[in-house]
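K.L.:
quick one, fold the following:
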Amino acid sequence: MLAFRNSISAITPPLSLGTFIKHFSTFIPAALNPNRNNPRALTTTAGRRLTHFQTLTSRQKEQIHLYVDALLEWNQKMNLTAVTEASEVMERHIEDSLAIIPPIRSSYLSHCGDSYDELSLIDVGTGAGLPGLILAIACPGWKVNLLESMNKRCVFLEHAVSLTGLSNVQVIRERAENVGQNLGFREVFDVSVARAVAEMRVLAEYCLPLVRVGGLFVAAKGHDPLEEVRRAERAIDLMGASVLETCSVESQGPHGQRTVIVCLKDRPTPRKYPRDPVLEPLKDTEDKARTQIRILLLKDNN
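P.N.:
Sure, this is the predicted structure:
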C-alpha cells in the first residue's frame, strides 16, 4: 500500500508567492471574509432528495458544506464545474459521488476481500475532486489519491483538502498514462474510479493498469451506457479484467438515474499499457477513442 503524503510538494514545485497571493482570500475564515458563501444555506435547499448525504455524520456534512462553498467560490476564477448553484452541486455532484459507494462496497466484499474499511483508491481525472474527495470524506478509513494533470485544479484540490481537514488524501499532479507506467503506482490500488472523464474503452486503458490483480475498476456513467460498455469489452479484456456488474443508481440529473460499471481485474495488465496517446500511432479500430484523448490533452495544455 502506498505511503501517503498530504501535499503535492514531492511531485510538483512549491507554490510561488504570486500564486499564493492570488488565492490568499480563499484561505481567510468565512467570518472575516464577507464575500464567501454561507455553507449553512445548503442544509435545507435539497434536503429531501439528498438520500446519501443524510446518512453522513454531522462532521462529514460540515466537511462537504465547506467543500461546496470553496468549489463555488473558486469556480468564479477557473472552470471547475458547469453547475453554479449550491443546491445543484449537492444534488448533481455530491449525491452522484456518494451513490457509487454501495456498488463499491458490495462488489468488493463479494469478490475482492472481507473488509472494505481501509481501501486504497485512485480517482483518475478527478477534476474538482469528484468523486474522490467526497469518497474520502464519507469513508475516512480509505486512502484516496486524486489524480489530476492541470496544476490550477491541483491548487484548488490542495486548498479543499486543507479546508476540510482531510488526512487520508494525496493529490497527484500527473497524466494518467505516466502514472500507469510508474512502478510506484502501477497495480497497487484496490479500486480505481472515474466519473465523466472519457469513453469507457479509453478509461479502461488508463484506470486498469493502476488496479491490483483482484481489485476493481469503477466507472460512473450516464443512464444508458450499454453500447459504450459493449464497445469497451475488448479493451477491458486486454487490460486483464472483465465487466462484473452494471448498477443503476438514482440521480438528480435529467434522466433520473446513472449507471455504475464495475470491472474485476483478474490478471496483470500487459506492460505496454497504458500507451502514450501522443506518441502511439492510431489504429483503425481505435480512431475515435485515441482522437478523443488527443483533444483532452490539447485542452489541458491550453
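K.L.:
please make it C-alpha for all contacts and neighbour counts, starting now.
P.N.:
Will do.
K.L.:
quick one, helices of the stretch 101-250 of the chain?
P.N.:
Ranges of helices in the stretch 101-250 of the chain, per DSSP state H, counting those that start in this stretch, are 101-111, 132-138, 151-164, 176-180, 200-207, 226-238.
K.L.:
buried ones in the fourth one?
P.N.:
Along helix 176-180, these residues count as buried under the neighbour rule (16 or more other Cα atoms under 10 Å): 176-177, 179-180.
K.L.:
and for the longest one?
P.N.:
The neighbour-count check on helix 151-164 (16+ other Cα under 10 Å) flags 153-161, 163-164 as buried.
K.L.:
so which of these is the closest to residue 68?
P.N.:
residue 160 (9.3 Å; Cα to Cα).
K.L.:
measure the residue nearest to that closest one when sequence neighbours are not counted to residue 290 for me?
P.N.:
Nearest non-adjacent residue to residue 160, counting by Cα to Cα, 6 or more residues apart in numbering: residue 67, 6.0 Å away. For residue 67, the distance to residue 290 equals 34 Å [Cα to Cα, to the nearest Å].
K.L.:
heading C-terminal from the biggest helix by length in the chain, find the next helix or strand.
P.N.:
Assignment by DSSP state H gives helix 58-74 as the longest helix of the chain. Proceeding N to C from helix 58-74, the next assigned helix or strand is helix 86-88, under DSSP states H and E.
K.L.:
other SSEs contacting the following helix or strand past that next one?
P.N.:
Moving toward the C-terminus from helix 86-88, the next helix or strand (DSSP H and E) is helix 95-98. Here helix 95-98 touches helix 132-138, going by 3 or more Cα pairs under 8 Å, 6 or more residues apart in numbering; DSSP states H and E.
K.L.:
circling back to that earlier point, residue 67 and residue 290: who's more crowded?
P.N.:
Counted by other Cα atoms under 10 Å, residue 67 and residue 290 do not tie: residue 67 has more neighbours, with 23 against 20.
K.L.:
list the contacts of that one.
P.N.:
160, 163-164 (Cα atoms under 8 Å, 6 or more residues apart in numbering).
K.L.:
that older thread, which single one of the buried residues of helix 151-164 is nearest to residue 296?
P.N.:
Of these, the one sitting nearest to residue 296 (Cα to Cα) turns out to be residue 153, at 14.9 Å.
K.L.:
could you also give me the structure for this next sequence, so I can compare it with the first?
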Amino acid sequence: GGGFAGVETVGAINDLVHEALRYYPQLAPQEVRVVLVHPGEVVLPELGEKLGRYAQQKLVDRGVEVRPRTKVTSYINALVAISSGEAVPAVTLIWTAGVTPNPVIARLPCKTEKGRVVVDEFLEVPGFAGLWAMGDCAAVPDAKTGVLQPPTAQHALRQARHTAKNIETVLGGRQKRPFRFSTLGQLASIGHRHGVANILGMNFSGFIAWLLWRSVYLLKLPRLAKKTRVALSWLLEMIFSKDLEQMLTLRDVELISRIATSVRSDVAEKSVRGG
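P.N.:
As a prediction, this is how the structure comes out:
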C-alpha cells in the first residue's frame, strides 16, 4: 500500500536494513530487496501528484522498488503474487492497504457510503433521532468541498468533541451547530531524513518537511518530560548511528530446530555408513 502508513513504513524499514548491513558483511547490498506495491499512479495520493511523485522518486533513489498500478493477489509459501503476473519472493510481508469500517456497520439499517455511516452536517444519522456517528465509521462530508473527510486522528478528535457538544445542546433544548473543519495539513516521512508535507495548502518537501513532521509529532506527545526525552533521543540519533539489537523470534527458533534436525540426520547417516 502506498498511503501514509505504507510509505512511512517502507522508508523506515529500508533505512534500518541498509544501516544494519555493516554488521552482516556476508550480505551484499544487492541482496536487500524492498518492494512497495501500490494500486494508484503515484504514492501518497492525498498529498497531490507533485508531492507523490517526489516521494516516489526519493524512495526509488534509496533502492526501493515501487510498483504502481499494481495489486497483491495472493501470498503463498513466501511468494507474493501481484496483478502483473509476477511472483515476488518475500519472507516478510507488511500489509498497509488501508482500513475498512467495522463490519457491524453493514448490518445496520442506516444509509452507508463506502462502508461508512452517512451523517448530516451535525454528525447525526438522518432518520434516526439521537443516533450520532463520527471517526472511521462515519462518512462526514467536508463543508467546503463536499468530499468525504479522511479517517484520520485530526478529524476524528474534532468530530468527537463536536458531537459531544451537540448532544449536550440537544439535551439542553438549544440549537445544534454544524460541523465545520478542513484538514490543517498532512505530513509523511519517507526515510533518510526526508519528508513531504502539505500544511494549510502549502507544499513542503525534503529535510524541511521531515523536520516539520517530527516537530508536529513532538508537540502531540503528552507531558514535558516525555517530549524532552524523545527530543534528546532524536538529537542523538542524528549525531550517532542507531543501536541495533537482534532478538530471537519463533521463526528463528523453528529455523534453528530444522537445521539441528538436518545436522543430526546427516551425522546419523554417516555413522551408519561408517559402521
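K.L.:
TM-score for the pair, please.
P.N.:
In this superposition the chains share a TM-score of 0.23, using TM-score structural alignment, normalised by the length of the second structure; 88 aligned residues with a Cα RMSD of 4.8 Å.
K.L.:
one step back: and the furthest pair within the buried residues of helix 151-164 of the first structure?
P.N.:
The distance between the two most remote of the buried residues of helix 151-164 of the first structure (Cα to Cα) is 16.4 Å, for 153 and 164.
K.L.:
what's the distance between residue 121 of the first structure and residue 214 of the first structure?
P.N.:
Distance of residue 121 of the first structure to residue 214 of the first structure, given as Cα to Cα: 13 Å.
K.L.:
also residue 158 of the first structure?
P.N.:
Counting by Cα to Cα - residue 158 of the first structure and residue 214 of the first structure are separated by 31 Å.
K.L.:
now the helices of the stretch 101-250 of the first structure in TSV, with distance to residue 73 of the first structure?
P.N.:
Below are these laid out as TSV (distance: least, Cα to Cα, whole Å):
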stretch	distance to residue 73 of the first structure
helix 101-111	27
helix 132-138	17
helix 151-164	11
helix 176-180	28
helix 200-207	30
helix 226-238	35
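K.L.:
of all those, which lies closest to residue 22 of the first structure?
P.N.:
Comparing those under Cα to Cα, the one sitting nearest is helix 151-164, at 11.2 Å.
K.L.:
report all helices and strands that the closest one contacts.
P.N.:
Judged by 3+ Cα pairs under 8 Å, 6+ apart, the packing partners of helix 151-164 of the first structure are helix 58-74, strand 169-173.
K.L.:
what residues of the shortest one count as buried?
P.N.:
Put plainly, it is strand 169-173 of the first structure. Within strand 169-173 of the first structure, the residues scored as buried using 16+ other Cα under 10 Å are 169-173.
K.L.:
for those residues, name the two members farthest from one another.
P.N.:
Checking these with Cα to Cα, the most distant pair is 169 and 173, at 13.1 Å.
K.L.:
shared neighbours of the two, anything?
P.N.:
Joint contacts of residue 169 of the first structure and residue 173 (Cα under 8 Å, 6+ apart) do not exist.
K.L.:
can you name the element that comes right after the helix or strand where residue 157 of the second structure lies?
P.N.:
Assigned by DSSP H and E, residue 157 of the second structure belongs to helix 153-171. Moving toward the C-terminus from helix 153-171 of the second structure, the next helix or strand (DSSP H and E) is strand 185-191.
K.L.:
quick one: that following strand to helix 153-171, angle?
P.N.:
Here the directions of strand 185-191 of the second structure and helix 153-171 differ by 150 degrees (axes from the mean of the first three to the mean of the last three Cα atoms, to 10 degrees).
K.L.:
number of nearby residues for residue 300 of the first structure?
P.N.:
When neighbours are defined as other Cα under 10 Å, residue 300 of the first structure has 11 of them.
K.L.:
ditto for residue 243 of the first structure
P.N.:
Using other Cα under 10 Å, residue 243 of the first structure has 19 neighbouring residues.
K.L.:
same thing with residue 20 of the first structure?
P.N.:
13.
K.L.:
also residue 17 of the first structure?
P.N.:
So residue 17 of the first structure, with other Cα under 10 Å, has 8 neighbours.
K.L.:
gap between it and residue 163 of the first structure?
P.N.:
20 Å.
K.L.:
same deal with residue 216 of the first structure?
P.N.:
From residue 216 of the first structure across to residue 163 of the first structure, the span is 30 Å (Cα to Cα).
K.L.:
now residue 60 of the first structure
P.N.:
13 Å.
K.L.:
again, but for residue 106 of the first structure
P.N.:
31 Å.
K.L.:
do the same with residue 132 of the first structure
P.N.:
Taken as Cα to Cα, the span from residue 132 of the first structure to residue 163 of the first structure is 16 Å.
K.L.:
residue 72 of the second structure touches residue 80, doesn't it?
P.N.:
Yes. If you go by Cα atoms under 8 Å, residue 72 of the second structure and residue 80 touch, sitting 6.9 Å apart.
K.L.:
count of neighbours near residue 255 of the second structure?
P.N.:
Neighbours of residue 255 of the second structure under the rule other Cα under 10 Å: 12.
K.L.:
tell me the contacts of residue 231 of the second structure?
P.N.:
Counting by Cα under 8 Å, 6+ apart, residue 231 of the second structure touches residue 218.
K.L.:
now it, what's its secondary structure?
P.N.:
Under the three-state scheme (DSSP: H, G, I helix; E, B strand; the rest coil), residue 231 of the second structure adopts helix.
K.L.:
need the strands for the second structure, in chain order.
P.N.:
34-37, 64-67, 72-76, 79-82, 87-89, 112-113, 116-118, 138-139, 185-191, 194-199, 202-206 (DSSP state E).
K.L.:
no wait, the stretch 201-302 of the first structure
P.N.:
Counting by DSSP state E, counting those that start in this stretch, the stretch 201-302 of the first structure has strands at residues 211-221, 241-250, 257-265.
K.L.:
same list (those strands) but as TSV, adding distance to residue 95 of the first structure.
P.N.:
What follows is the strands of the stretch 201-302 of the first structure, written out as TSV (distance: least, Cα to Cα, whole Å):
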stretch	distance to residue 95 of the first structure
strand 211-221	12
strand 241-250	9
strand 257-265	11
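K.L.:
who are the neighbours in contact with residue 10 of the second structure?
P.N.:
Contacts of residue 10 of the second structure (Cα under 8 Å, 6+ apart): 34, 36, 190.
K.L.:
distance check, the residue nearest to residue 196 of the second structure when sequence neighbours are not counted against residue 87 of the second structure.
P.N.:
Excluding the flanking residues, the one nearest residue 196 of the second structure by Cα to Cα, 6+ apart is residue 205, at 4.4 Å. To residue 87 of the second structure, residue 205 of the second structure is 34 Å away according to Cα to Cα.
K.L.:
could you check which of those two has the larger neighbour count?
P.N.:
residue 205 (21 against 17).
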